[in-house]
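*Asks:* Okay, here's the prediction I keep looking at, along with the sequence it came from:
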Amino acid sequence: MRRKAVVILPGYADHSIERAGLAPFGLSVDELDWNGDRAAMADGVRDAEIVFVRDVPLDASVIAAMERCRGIVRYGVGVDTIDLVAARSRGIVVTRVPNYGAEVEVADHTLALFLAVRRRIVSRDRDVRKGAWLVGQAEPIARIAGSTAGMIGFGRIGQAVAHRLRSFGVRRFLVHDPYLKPEGLPADATLVDLARLAQESDLVTLHAPATAENRHIIDAAFLARVKPGAILVNTGRGPLINEQDLAAALKDGRLLGAGIDVFETEPPLRSPLLAAPNVVLSDHAAWYSEATVENLQRGALEQAVQILETGTASERVN
């Protein structure tokens, strides 16, 4: 039987890195286009020894079909879309690629969304194309320098965002992160609860993983406390926000605007944010650059090779 690894599509434009790296082990690399048919996915991974997956959920039924699998390698950090218990019960290593340099791109994208909302870039572009001119005073724009940023999650990405915001004159950072202690923060950052973060922040940015505990951490109660004129940016995980509540807060003016890169359901065909005012949207693209894709694929290959050579991996999560 032909030995193989499988990339569950959508993957990336080219998988020559994985093919070259697994060839010495006698594995070919197939790209599995399952066309939305879970049964076809299960059949396609049945005899794969390594399964590479990006954002497609792998539930217990698909994992149960993996008769020869030694490892599932997630292109990225989060593994909340993979049934870890089902994989462990079948002796399948689940691993990931946490350090592929995406904090650079995600931090840049966070700032891009914030600036697009704060400086009203998208609405200005639309208005100018319609013939409008000198509309600045009709839509006030607050100065960024001297403002306060609220950071929900302050790991590598949150800290990279803070570094960029300092160059715009943001003077203090209110941090909500259960994994940090006060002595681990820079001098201009303070650990606070969500209520204070909402009440005092001019910008709220989300950089936390999606967990059962923080699902809908941004909800009607949080939004009722937000500082008037605040902006919210999410380049973390979609389930952190109750989209109905956020859309309502935008429509009634409690928030000035929002920049959203991730959604509860992707693509967000029925998201209420599509019709909300002063929202800049992107397509879960904050992590992307050609450099991060190459780093991600090389990191995924390294994890696969470790599984083939040793039966485990340095970034194993189960």
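*Replies:* In hand now; what should we look at?
*Asks:* alpha carbons only for contacts and neighbour counts from here, please
*Replies:* Will do.
*Asks:* residues of stretch 215-226 that come out buried?
*Replies:* Using 16 or more other Cα atoms under 10 Å as the test for burial, stretch 215-226 gives 215-220, 222-226.
*Asks:* Relative to Leu134, which of the residues you listed is nearest.
*Replies:* Leu134 lies nearest to Val226 out of those, by Cα to Cα, at 29.9 Å.
*Asks:* The closest residue to the closest one other than its chain neighbours: which element?
*Replies:* Closest residue in space to Val226, ignoring its immediate chain neighbours: Ala198 at 4.5 Å, by Cα to Cα, 6 or more residues apart in numbering. Applying DSSP states H and E as the criterion places Ala198 in helix 194-200.
*Asks:* Which neighbouring elements make contact with the helix or strand following that helix?
*Replies:* Once helix 194-200 ends, the next helix or strand along the chain (criterion: DSSP H and E) is strand 203-206. Under the contact definition 3 or more Cα pairs under 8 Å, 6 or more residues apart in numbering; DSSP states H and E, strand 203-206 sits against strand 148-152, strand 230-234.
*Asks:* which one of the ones you listed is the most hemmed in?
*Replies:* Among those, strand 148-152 has the highest mean neighbour count (mean count of other Cα atoms under 10 Å), at a mean of 27.
*Asks:* Take this one as well and set it beside the first:
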Amino acid sequence: MTHPVSSHHHTRDGDRAPVAVVIDAGYDQHTIEEDILKPYGFRVIERACHGDAAAVVEAVREADAVLVRESPVTANAIDEMKHCRVIVRYGVGVDNIHRRRAAERGIYVANVPDYGVEEVSDHTLALLLSVLRRTAARDRAVREGMWNVARREPMHRIAGRTLGIIGYGRIGAAFHRKVSTLGFSETRVHDANGGVLPYGAVAADLDELIARSDVISLHLPLRPSTEKMISRERIAAMQPGTVIVNTSRGGLIDEESLVEALQSGHLGGAGLDVFADEPPAPDHPLLSTPNTVLSDHTAWYSEESVAELQTKAAQEVARVFAGEAPKHWVNRWD
């Protein structure tokens, strides 16, 4: 449903052209956004804020639309906006945007939840296989002149084991489709939305899934209700040798407890694309923890997914300036 936007957002200074501010441009160019927004008279400008909340306040003050990656769009930044009608997150998670304050001011917040599904599910599978088959460790060993030392790090057959998937949105479902060919004897799914599961998947209580799965993959957003949901107690309840894969948000896991469980050998390994704080500090214990495969929050990335993301983010701005509500409106006030 389209909601009439507060009148103060329609104020224009004479012939002032609307401005779309891209915070922390992470892309080679913004011709995609410029082409999509050209019919609405937009100028697209980039502002590097590097996570600095005060810099964001200054960058967005005159913006009619804001496109943002990780930098915080705080209540203060929203209060200072003179013209803004829509804030779009380049990506899925919107925990860096003060959605409630934006709603109070009649400013839409939208995200792009349906890009990179193939990439993230591919990357999850790659991390899973790399941990279970220890390919990163084998690569290092060969380069260091070691040969036939695999049995120092025992591996186990994938077929016949139990998979647990926590979160079953687009990415969780795509990952399940791809991983289902590996021969897991059982797939347990915990999904807060309670959607219909395909053949071969069984709905499970979270703690039951954690206690009975050999491999656990996380596919859900970071919210107050999910922060550190993989807690010290839940890690302790996992079967010895369990492997965890996380391509969602680092804050879902109690990292300190994860490190301890990996170091003690209680857990069999972890494949992580995300960390509680990014990038992790050079002395972060996960960087030297055994049988971890780590990547730099790049599960979402491919050349194709970047273009898709830029296109869909700009289309949300265009919808608002065409008098519609965003397709993926995440701070609804009606």
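*Replies:* Happy to help now that I have it. Fair warning: this is a prediction, and the values are worked out from it, not measured in the lab.
*Asks:* Can you calculate the TM-score here?
*Replies:* TM-score for the superposed chains, counting by TM-score structural alignment, normalised by the length of structure 1: 0.95, backed by 315 aligned residues with a Cα RMSD of 1.5 Å.
*Asks:* which residue lines up with Gln310 of structure 2 in structure 1?
*Replies:* Per TM-score structural alignment, the equivalent position to Gln310 of structure 2 in structure 1 is Gln297.
*Asks:* Kindly apply the preceding question to Ala77 of structure 2 instead.
*Replies:* Mapped onto structure 1 by TM-score structural alignment, Ala77 of structure 2 lines up with Val62.
*Asks:* any idea how far Gly36 of structure 1 is from its match?
*Replies:* Between Val62 of structure 1 and Gly36 of structure 1 the distance, using Cα to Cα, to the nearest Å, works out to 13 Å.
*Asks:* how about TSV for the buried residues of stretch 215-226 of structure 1, with secondary structure added?
*Replies:* Rendered in TSV, the data for the buried residues of stretch 215-226 of structure 1 read as follows (DSSP: H, G, I helix; E, B strand; the rest coil):
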residue	secondary structure
Arg215	coil
His216	coil
Ile217	coil
Ile218	strand
Asp219	coil
Ala220	helix
Phe222	helix
Leu223	helix
Ala224	helix
Arg225	helix
Val226	coil
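*Asks:* Reformat those residues as JSON lines; add distance to Gly136 of structure 1.
*Replies:* As requested, those are exported to JSON lines (distance: Cα to Cα, whole Å):
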{"residue": "Arg215", "distance to Gly136 of structure 1": "37"}
{"residue": "His216", "distance to Gly136 of structure 1": "34"}
{"residue": "Ile217", "distance to Gly136 of structure 1": "34"}
{"residue": "Ile218", "distance to Gly136 of structure 1": "30"}
{"residue": "Asp219", "distance to Gly136 of structure 1": "31"}
{"residue": "Ala220", "distance to Gly136 of structure 1": "31"}
{"residue": "Phe222", "distance to Gly136 of structure 1": "30"}
{"residue": "Leu223", "distance to Gly136 of structure 1": "27"}
{"residue": "Ala224", "distance to Gly136 of structure 1": "28"}
{"residue": "Arg225", "distance to Gly136 of structure 1": "28"}
{"residue": "Val226", "distance to Gly136 of structure 1": "24"}
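*Asks:* Can you tell me which of the residues you listed is closest to Arg270 of structure 1?
*Replies:* Closest to Arg270 of structure 1, out of all of the buried residues of stretch 215-226 of structure 1 and judged by Cα to Cα, is His216, at 17.6 Å.
*Asks:* need the contact list for the closest one.
*Replies:* With Cα atoms under 8 Å, 6 or more residues apart in numbering as the criterion, the residues that contact His216 of structure 1 are 239-242.
*Asks:* ok, and the most crowded of the residues you listed?
*Replies:* Leu240 (25 neighbours; other Cα atoms under 10 Å).
*Asks:* Alignment lookup: it to structure 2.
*Replies:* In structure 2, the residue matched to Leu240 of structure 1 (TM-score structural alignment) is Leu252.
*Asks:* now do Leu165 of structure 1
*Replies:* Leu165 of structure 1 maps onto Val179 in structure 2, by TM-score structural alignment.
*Asks:* Ala189 of structure 1 too?
*Replies:* For Ala189 of structure 1, the aligned residue in structure 2 is Ala201 (criterion: TM-score structural alignment).
*Asks:* And Ile307 of structure 1, by the same measure?
*Replies:* Match for Ile307 of structure 1 (TM-score structural alignment): Val320.
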